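Novice: generate coordinates for the sequence data below:
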Amino acid sequence: MSIKYKFHDSTAIYFVSFAVVGWIDVFTRTVYRDLLVESLTYCRREKGLNLHAWVIMSNHVHLIVSSREGYLLANIMRDLKKYSAVRILKEIKDCAIESRKEWMLYLFAKAGQQNSNNKNFQFWRQDNHPIELDPYSNMFEERINYLHNNPVEAGLVANASDYLYCSAIDYEGGKGLIGIDLLV
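Specialist: I've put the predicted structure just below:
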């Protein structure tokens, strides 16, 4: 992988995108989105994650993140992806009414077999595609707007703040599912 897409500065803010292998639309189900929300909440509380903006789409996630002092963002992202993958895969396996179970597990197993880093299944693509942001630049505001408008562009809602699995409501003075860490 190119050094272009790595977390170089542990004190920086990053726009991060990551996707489910094969762009499988796992997050069309509330239960799986909620498990990812739980993972993000845990990482904010226990792992040193500062979450500045976020959105969960049907098959990918966009975050604007940084880490608290003493924590490495690369480690936080690794743990977030690993833990959420384990929880979501378990839920898929255990869910008696998941109509896509066999198909999804087949694709996750196939992806896992193609990656020597996995034993059985691979849920997330390996890359995070982090892009360092200057919080005082136009690019920072553009990334927040891009992230928040994903559900609008996808036709899920008319207004970004109406999408429950997004931090847009926090930016409009409301209280979202996770909350955000404002820049000081």
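
Novice: could you use CA atoms for every contact and neighbour count after this?
Specialist: Will do.

Novice: ok now the helix or strand where Val65 lies, how far from the chain's centre?
Specialist: Per DSSP states H and E, Val65 falls inside strand 60-67. Distance of strand 60-67 from its chain centroid, counting by Cα atoms, centre = their mean, to the nearest Å, is 6 Å.

Novice: likewise for stretch 88-108?
Specialist: In terms of Cα atoms, centre = their mean, the centre of stretch 88-108 is set 20 Å apart from its chain centre.

Novice: what segments of the protein are helices?
Specialist: 30-46, 73-94, 101-113, 138-153, 168-171 (DSSP state H).

Novice: out of these, which gets nearest to Asp9?
Specialist: helix 73-94 (8.9 Å; Cα to Cα).

Novice: surely Leu40 is in contact with Asp79?
Specialist: No - using Cα atoms under 8 Å, Leu40 makes no contact with Asp79, being 10.3 Å away.

Novice: distance of the residue positioned nearest the centre of the chain relative to Leu36?
Specialist: For the chain, the residue sitting closest to the mean C-alpha position, by Cα atoms, centre = their mean, is Val61 at 3.8 Å. Remark: distance between Val61 and Leu36 (Cα to Cα, to the nearest Å) = 10 Å.

Novice: can you check Lys93 too?
Specialist: Relative to Leu36, and taking Cα to Cα, Lys93 is found at 16 Å.

Novice: for the comparison step, fold the sequence that follows:
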Amino acid sequence: MGTKGWHARGYLPHFDGWDVTQHVVFRLFDSVPPSEQEGDDVPDRHLGSSVLRDAACARIVANALLHHDRQRYTLQVWCIMPNHVHVLLATQKAVELGSIVRLWKAYSAAQINKLLGRKGRLWAKDYFDRYIRDQNQFDFAKRYIEMNPVAAGLCDSPEDWPFSSATR
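Specialist: Here you go, the predicted structure:
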């Protein structure tokens, strides 16, 4: 486990390894309309259902992220936006990144669907990941994640956003 290296699942290449820090982004299935091309700015426009704007839904995702912290991975920075999630984490040898993200998405989807009395798909199929090569890239990713709610106009400072490691 945890030693796949570079591999493809569908259209996005992924890197699975261990003792590696990764920036992961996953989004709600309806956050990018069919007429749009996926890009960094599209999720920040809060398109689609944006169910994570609901504090109870965002708490479910936060609990999923925090549940296995320091056991299966080490969370370094995270932020839950209205329709997507950013996580900077260090993976461990025994658990592949894909299984970590699948667990987060499966658990949170089941709980959010139950809470909202809905059925069906919540998350987009895939996720984006970028492994962090050096301290400069780590610092950039950390700042980007923490500043994402500010850049999206949701708050004035990272500490004001309740669903982020910046408030902890």
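
Novice: what's the neighbour count on Trp6 of the second structure?
Specialist: Using other Cα atoms under 10 Å, Trp6 of the second structure has 10 neighbouring residues.

Novice: for it, pull up the helix or strand it's in.
Specialist: For Trp6 of the second structure, the enclosing helix or strand under DSSP H and E is strand 5-9.

Novice: residue in the first structure paired with Thr74 of the second structure?
Specialist: Matched across to the first structure, Thr74 of the second structure falls on Asn50, judged by TM-score structural alignment.

Novice: what's the answer for Tyr107 of the second structure, then?
Specialist: In the first structure, Tyr107 of the second structure lands on Tyr83 (TM-score structural alignment).

Novice: what's the answer for Pro149 of the second structure, then?
Specialist: Aligned partner of Pro149 of the second structure by TM-score structural alignment: Pro151.

Novice: quick check, that match in contact with Asp162.
Specialist: No - look at Pro151 of the first structure against Asp162 with Cα under 8 Å: they stay out of range, at 9.2 Å.

Novice: neighbour count winner among the two?
Specialist: Legend: neighbour count by other Cα under 10 Å for Pro151 of the first structure and Asp162, higher for Pro151 (24 against 14).

Novice: contacting residues around the more buried one?
Specialist: Residues counted as contacts of Pro151 of the first structure (Cα atoms under 8 Å, 6 or more residues apart in numbering) are Met57, Val157, Ala160, Tyr163.

Novice: re earlier: now do the strand holding Trp6 of the second structure: distance to the chain's middle.
Specialist: With Cα atoms, centre = their mean as the basis, strand 5-9 of the second structure stands 19 Å off its chain's centre.

Novice: tell me who's in contact with the counterpart of Ser161 of the first structure in the second structure.
Specialist: The pairwise alignment with the second structure assigns Ser161 of the first structure to Glu159, based on TM-score structural alignment. Counting by Cα under 8 Å, 6+ apart, Glu159 of the second structure makes contact with Ala166, Thr167.

Novice: now Glu159 of the second structure: how far from Pro149 of the second structure?
Specialist: Distance from Glu159 of the second structure to Pro149 of the second structure, counting by Cα to Cα: 10 Å.

Novice: Arg29 of the first structure -> the second structure?
Specialist: Match for Arg29 of the first structure (TM-score structural alignment): Asp54.

Novice: dump the residue contacts of the spatially closest residue to its match that is not a sequence neighbour.
Specialist: Counting by Cα to Cα, 6 or more residues apart in numbering, Asp54 of the second structure lies nearest to Pro82, which is 7.9 Å off, once chain neighbours are set aside. By Cα under 8 Å, 6+ apart, Pro82 of the second structure lies in contact with His46, Ser50, Val51, Leu52, Arg53, Asp54.

Novice: try it again at 6 Å.
Specialist: By Cα atoms under 6 Å, 6 or more residues apart in numbering, the contact set of Pro82 of the second structure is Ser50, Leu52, Arg53.

Novice: please apply the same query to Leu103 of the second structure.
Specialist: Neighbour list for Leu103 of the second structure: empty [criterion: Cα under 6 Å, 6+ apart].

Novice: circling back: winner for burial among the helices of the first structure?
Specialist: Mean neighbours per residue, mean count of other Cα atoms under 10 Å, is largest over the helices of the first structure for helix 168-171, with a mean of 20.
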